[in-house]
Each structure stands twice: as structure tokens, then as C-alpha cells.
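Trainee: Pasting the sequence and the predicted coordinates here, then a few questions.
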Amino acid sequence: MKKSITIKLGVVPVKRGLYFTSLENALISKRRAFSSLAKIRGNVEIINLDSVIDNGIATGPEQIPVIEKYLKDNKVDAVFMLHCDFGLEEIVARVGKAVGKPLLLWGARDDAPDSESGVRIRDTQCGIFASSKVLQRYGVPFTYIENCHADDPVFIQGVEDFCRTAAVVKVFKSMRILEIGNRPRGFLSVMYNEEELLNKFGIEVVPLSMGYFYRHVKDIVAKSDNRLIELMNSLKGKMDCSSFGDEKLKIIAAMIVFIQDEMEKNYCNGVAIECWSSTQDLFGVLPCQVIGELTDMGYPAACEADVAGAVTSVMLQAADYNQQPSFFADLTIRHPENDNAELLWHCGPFPCSLKSADSKPALDAFGRGQWRLREGDITIARFDGVNGKYSLFIGEAKAINGPKTQGTYTWMEVDNWSKWERKFVEGPYIHHVSVIYGKYANILQEACKYIPELKADRI
């Protein structure tokens, strides 16, 4: 896989002044939280304030400029406002507004009042209510974890989910999509508005003509360098290529090498390819496994020049720090017997690493993969828009076994397919979806909170 995504989490412990409550108790709360933060899974780097303010705990508004500068200098991707007692909403709101990154709000569940004096030592939850109101007044979106102890599983899971949310937002707001060729004429459904993507979301599309693609792929084929040979051998090791032939396989490998280099050179997160019929006319092959291999390598790729589809795949892979591939599928037909199951299919572009253990992978004579995907929990998404309004469809399902078909495929089962079907027909969506193994719907829904003009459309 391509280098995974790392999130820098700036942790800002907050206390209500030096004398409102005990500093010692605030430090105890801070230590417990940081002890749990050390257990977080995923590519997360913790940035604390220990080197810039006393005890690493923010206690007064005069510290705000120092905290802002430190977090910005460290280029944090998200901020965690850790209430060590009631907290100080001015620090929470002003720092959150200035840094402008996803913001997490949490404070530990308080101990019981002293049995003899009745004194409470922190009133943390009370302060969370104050901070959340002021964040709304400042126009700062936020995520919160319910009031719990620092060693509760809900705290660890909440921080992990928030960091994955921050990864989706980070990638979305710096996204560049390589577009090779044009949409097939018959696919009016994959039209997109390039200017809107740039103005609304900062998503840049890097166009590359099919003629340029053809010339450079042919040059790579002619040179037959080590990368090409290694890639051909890798493909042969993964799947039966006997029906395809070495000359055609060399073209597929050259396409992969070229697109990977172009994506790196142009800082692109994803790619949309005019897979037919131009490539078949020019090269005599279909680039189905170009799409599959690139996605498997951490370069999310979409068929049929579907730029919105490529955007969706990049978001999905970011939810898992780009550590596993997605797959790009058609919603194709209903299961012949199961009313709540649907075929996820495409000609042959699914990553081979996702195949079922009992499926024997092969390339057909045109370069299309032939295998069934494994079973398990999956998340399905589609970024799309119409008339200037954009939303992200989000749903969770199970990949199941079902009737065999050609190409790459799996069947998915949902709770109520009729609701899904109506959503796709009436919403601004098409038959293309991006899919990833695992449950990431909550993360994608929360990410939309931090992306202006993108509505979460969860089923």
C-alpha cells in the first residue's frame, strides 16, 4: 500500500483558572487521560502542551496566543479539548476557531462528592455543557465523547473514531484527482462540475489526455524496465493470466507504472480513468486490473472517468488511514431470492487482495478480473451532487455469498433494500458506489460536519 495517513492530534488540557479547583486534581485527570491516549490504535501522533505552558494545562486566556501558535507550528490535523475540570470556554472556543481543525470535546466523569463535606472536586460535565454552547456561538463544529472515565472503552473508541474522522477531513480538503481521458459519451450520469468542486471544496482535477496517456504507456512498454517486469511477475503470481498473454500483460503493467508516477508527480490522491472504449481501441485491452492494482497499492481508482466516484474512494480509504483498499462497484441487480440483497459488480476492477479464499482469480482475454470477494461487514458510500447541492450517501451492509456471475463481484445484504433503492433513485446518486470492508458509517457522517456544503445522507 501507498504510505498511510498520519494524524497529528493536538491535545489541549483545560482548567478553570489556577484557583477555581485543585491543580493537583486537574493533573490527576490529565495523567489518566494521557495514559489512555497512549493506547490509541492507528497512525496518531499526540502533540501536547508540556513544553509551552506550565504543567501542560491551559488555565487562562492570556495563554491563548501561545497555544494557537504552537498548534499551528506543529501543523496539527485535529484538536482535543481535554477538560481537566470545569474548563474555560474562552480558551476552548477561541483556540478552536483560530486553528480551524476538527475539534473533540470531552471531560472525565467525576468522582462522588466527599462523603463528609459534600465537596465536589471538578464539576467537569458542567463545564462541557458551557464549552459546547460557546463553540456553537463561535461557529466551531465539534465532536464529543460522552462523559465517562478515561479508562472506559467508550473513551478509547471515541478518540480513535475522531482521529479517523480527522483523516477523512484532512484528505478531502487537500484532494487532487487525476482524470485520464473523458467520460464515455453514453455516461451522462458521471458528469461533474469541475468549478464547483474547486470553489466549494477545494478539490482539484488534473486532466490528462488519452493521447498523452497512449504515447507514454507505449514508451514504457518499449523500454521494458525492471519495474515493468516485476509488476508483470506480481500479476502472474496473484492470478491466472494464461488467457491474457504476456504482450497484453506488459501493457497493463505499463499503464500501472505510468499512472502511479503521474499521481505522485501531481500530488494526486485518486484517479478516474476512461476505461472504455478508448483504451480498448488504442491498446487492445481493458484497464480493469489497472484500476484494481492501483487501488490495492493505495491509489484509489474509479472506472468510466467517474471523478465523483474517485473522490468517494479516497474518502473511504482515508477512514482507515489508507491501510486497506476500497473497491468500485455497480449496484447491478437484486438477488433472485433474497429481497434485501443486491449485486455489487464491475467488469473486473476489484483489488485481488479482497477476493474470497475459495475463489480462483484469473484475467480473461480482455484484462478483466474474474473472482468473487470475501464475506464480511462493509461500508458503502457515494459522493455526488446536482444543481449545486452535494451530499454523501452512507450505508453499512454485509458482503455475502450468492449466485456466480462474470467479472469481479460480491452480493451485499442490508436491513431494508427498498429504502436503499429509493434513496439511490430519488437522491443525487448513480449506480456507482465505493465500498470498503469494516464499519465506517459513523466516521463518514461525522466528517461531513467539518466539510461545509456537504450533507451526510445516511440510511
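Mentor: Great, that's in hand.
Trainee: alpha carbons only for contacts and neighbour counts from here, please
Mentor: OK.
Trainee: What residues does Leu249 make contact with?
Mentor: 232, 241, 367 (Cα atoms under 8 Å, 6 or more residues apart in numbering).
Trainee: ok, structure two:
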Amino acid sequence: MANVFDQVKLGFAPTRRNIFSADAAIEFAGKTRDKLNDMGVNYVDIKDINADGLLYDDAGMTKAAKKFKDANIDGLFLANENFGTEYECARLAKQFNVPVLLWGPKDEAPAPDGSRLRDTQCGLFAIGKVLRRFQVPFTYLVNVDIDDPEFERGVQDFIKVCNVVKTFKATRILQVGPRPFDFWSTMVNEGELLEKFNISLSPIPLPELVQEIHELQANHDHEISTTIATLREVADIQISDKDLEMVAALKVALKRKMIQYGCNAGAIQCWTALQDEIGILPYASESLLQDEGMPVTCETDIHGVISELLVEAATLGTHKAIFADVNCRHPENPNGELMQHLGVFPFSTAKNRPTLPPSHFVFDFPGSVGFQAKDGHYTLCRFDGDNGKYSMLMGNAKAVEGPYEQGTYVWLEFANLNRFETKLVYGPYIHHMAAVTDDVVPILYEACKYLNVSPDFYDPIEEDVHAYLRGDIDSIIK
């Protein structure tokens, strides 16, 4: 199995200060390296910048900076091994627009004569202050021993934060057609997304996609037949062979267009012009793409597909996100809510065997998907904004039983549905949410400080999130 940490590369910069024992700092830097190796962390080391392999002067800082830039690191790990040279840490970190992790191993007890070889905790206070002076945001992993469980969890969580930031900054979205006229709620500011976040759109008209479909069919592209075989394997097919071929062709065409324009995601005007052109709904095609890590959302919801990318990145891609409309209250559970769509849930998230039904009660066309999503605790996420301000709504809910619903769906129970509902109404959010069966709220929260996005909660859990990040609790899910 591939190491999920390989997708993120850290620059490892252990540091010391001259007035404390260099030998002790070298020893603890070695222990830190051994631990990172045992964890399978992908990191770039600085053992070759000087005899100690430690950061403490300008010459070493310059060499470390060049090495990390050449390696294109995704995050910087400042490990304070005795007291640390705070200004060199800050000078180094200032050169990179990446998340920064600050940690140092717990100091030993004083020797019998009262002397100490290290002064790590005091140095952490100094480094934190100077990072603030340099206006470098950073993540603090509390002063624990290297073998404490909090260390391993903290490093793993930081890698997930780096992956969220890396994904966000590299996002380019294929926009197929304008938003449907009736969906004013999915309006976005393309210029702001580029100016604020370096997120760019690649807009194409629907006819360009349709032309790609027809060319694929005319050439009997092998990926169409492969996709048909996949659909027959993962779902019960209740549509004609002709419509099934169109579902497959649409999926392949969307994928090819995303590759052509260098996009990692897409959004499509899913109705009604598309049905006039090719006679199907796009949802089954999108469900396949969700599972392949190239999500496409409906109603040209640009902010929605960004939400999907972020919540999946917070799991290092180990969980695929469902993308759902927040539809209606549970008929019996006062805190229950229906999360539903005509598709756009990855097939891998199904609790029961999916179907491709002849039509759906909303649109009388083939191409939708039907199944109930898996049970479990979900993290919900919505990146959104208006009036020049952007935030990320996040929180948890758990799957509960509820009535059968057409399309893809799951009933979720919230701690307080009124709080969630009110957040969506007051905004800047809308009724589309991305969700994964993993507790990644603290990851998303910590990532916000590096994204210039305000974290937002629909439940009063911010102190629990802080407690988790400090290592005081194991999970924010009660």
C-alpha cells in the first residue's frame, strides 16, 4: 500500500543555540529524524549544511533555504532541539509561503548539580514570539517527548494541514457552461478567487464538451467501453445501452477536458441545456469522477467543488466526499436532516448497491444514481463567500435511519439542527455541503490560518478544537 504521507514534502530544520550543549541538540535531532523515518514522513533534511546538521547561523540558514526551495517543500518543520536560534528560524520561515510546524522535545530533569544541557521550552516561547514579529503563521505542537502519542498525531495532522493548503493553492476548476439562471446562489467572483487565493477557472461552453463527446463516440474510444464495464460492476443498470454509453462518454469527456485545461476539479451547468444536447443527466458520470479524485459539482457550484477538494485533502485522500443538497427535516427526529442529490456521491460511499434508474422525480431523464450513503460520523464543510469576505463552515453530524429517498442520500443527526439551519440561512453559505466519514474539523480549522479564510462553526466547538490541537482530547466528536 502506498504511503499516504508521500504526497506532502516537509523541510526539516532542527535548530540549536550556542550557549547550550551542541552535543545534546545533535543527539535529539537524530532522535527526531529516526522518529520521522519510522513514521514514513517524506522530508528534506539539512544534515549537509554544516557539521552539526542544525540551524543556528546565517550561513546555514541560506543553505537550508536554497535546499528547501529546490525541493519545493509543502511545509516547514522547525524542531527546537535545545533553545534554538529564533531569528534564524524566522528568517528561514519568512522565505516560504507554506505551513510551519514548531515543536521541541521535553527537557530532561536537571543534573544533580542543578545544571541543564537544554532549555527547549523557553526557546519555544522565543521562537513563537519572533515568528509573530515576522508575520509568519505557524502551528504549535506542544512540548512533549518524541515517543509521546501526541507527537506522532501532531505531525500527522500537520501533514494533513499541508495537504489542504497545497490543494487549495493548486486548484484550477473546469467550468462547463454558466450557472443555471435560476441559481443565483451559486454566483461567484472569478477575479477575487484568482486575486485572493490563486484559484483559477477554465470556462468552456457546453458545445465544446458535447463536441468532445461526439468525437469520443465516433472514434470508439476504449475508455468508454472500460467505463461501461465499471458501471455494470458497481451498479444495477436500469437504463438503455444507448443511454449507458452516453453516461460513460460524458464521464470520459469531462475527464479529458479537465486534463486538457490542467484542472483538478470541475463544475457543470447540469440542467437543462445539457439534456437538450445529449439526453441524459450528468450525475452518474460525476459519481465516477468523484471516485477517481476529479470531483465535478452541479449547478456550476464553484465554491462547492472547492469545499470537496479541501475536505478530501484533509483526509490525505483516504476518504471520498459526498456532495449533497441540504433538503428537509427528518419527519421524526427533531435534529435530523436529509442530505440528498440525484447523484454526485462517489459509488464507493454507498451503503447498499447503487442503481442507475430510468429517471428521477425532479427530472424525467436517465443519468441519475440511487443509493443510501454509508453510516458513520461525518465532517461537513462549505467554503463560501460574498462581499469580499470568505469563510469555511465546518462541523460534525452522524448518520441515522430515515425514510427512503430517491437519488443518493443520507439522513444526518446534528447536535442542534436549528443552529445548522440558521447558519445556512444567514450565510454566506448555501444549501450544498461536502462531507466525509472522518473527523477532520481540527485539520480544516488549522488550515484556515494559512489560506486567508475565516474558520466558522455551526456548533460551539471551537474550544474543543483547540483542546484537540493541544493534545488534551483525542477527538472532538462526543
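Mentor: Yes, it's here. Predicted model, so just to flag it, every value in this text is computed and none were measured.
Trainee: how close does stretch 27-34 of structure 1 sit to structure 2?
Mentor: Superposed on structure 2, stretch 27-34 of structure 1 shows a mean distance to its aligned partners of 1.8 Å (mean Cα distance after the TM-score superposition for structure 1).
Trainee: residues in structure 1 aligned with the strand ranked longest in structure 2?
Mentor: Longest strand in structure 2 by number of residues (criterion: DSSP state E): strand 389-400. On structure 1, the counterpart of strand 389-400 of structure 2 by TM-score structural alignment is residues 389-400.
Trainee: Kindly report the same for stretch 333-347 of structure 2.
Mentor: Taking TM-score structural alignment, stretch 333-347 of structure 2 hits residues 338-352 over in structure 1.
Trainee: Show me what the matching stretch is in contact with.
Mentor: Residues contacting stretch 338-352 of structure 1 (Cα under 8 Å, 6+ apart): 238, 287-293, 295-296, 325-335, 361, 367-370, 406-418.
Trainee: quick revisit: scan the contacts of Leu249 of structure 1 and report the most crowded one.
Mentor: When neighbours are taken as other Cα atoms under 10 Å, the top entry among the contacts of Leu249 of structure 1 is Gly367 (26 neighbours).
Trainee: Which residues lie in contact with the closest residue to that one other than its chain neighbours in this structure?
Mentor: Leaving aside its sequence neighbours, Gly367 of structure 1 sits nearest to Leu286 (Cα to Cα, 6 or more residues apart in numbering; 5.5 Å). Residues near Leu286 of structure 1 by Cα under 8 Å, 6+ apart: 275-276, 279-280, 366-368.
Trainee: Also Val95 of structure 1?
Mentor: 64, 67-68.
Trainee: Mark which of the contacts of stretch 338-352 of structure 1 are buried, thanks.
Mentor: Buried positions within those, assessed by neighbour count (16 or more other Cα atoms under 10 Å), are 287-293, 295-296, 325-331, 334-335, 361, 367-370, 407-414, 417.
Trainee: Select from the residues you listed every entry located in strands.
Mentor: Going by DSSP E, the strands hold 327-331, 334, 369-370, 408-413 from those.
Trainee: what's the closest of those to Cys163 of structure 1?
Mentor: Among those, Phe327 lies closest to Cys163 of structure 1 (Cα to Cα), at 22.8 Å.
Trainee: What lines up with that closest one in structure 2?
Mentor: Under the alignment (TM-score structural alignment), Phe327 of structure 1 maps onto Ile322 of structure 2.
Trainee: who's in contact with the longest strand of structure 2?
Mentor: 336, 374-385, 410-415, 428-429, 439, 441, 444, 448, 453-459, 477.
Trainee: Buried subset of the residues you listed, written for PyMOL?
Mentor: Buried members of the contacts of strand 389-400 of structure 2, defined by 16+ other Cα under 10 Å, are picked up in PyMOL with:
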select buried, resi 336+374+375+377+378+379+380+381+382+383+384+385+410+411+412+413+414+415+428+429+439+441+444+448+453+454+455+456+457+458+459+477
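Trainee: Sort out for me which of the contacts of strand 389-400 of structure 2 are in helices.
Mentor: 441, 444, 448 (DSSP state H).
Trainee: Out of those residues, which comes closest to Asn50 of structure 2?
Mentor: Closest to Asn50 of structure 2, out of all of these and judged by Cα to Cα, is Cys448, at 35.3 Å.
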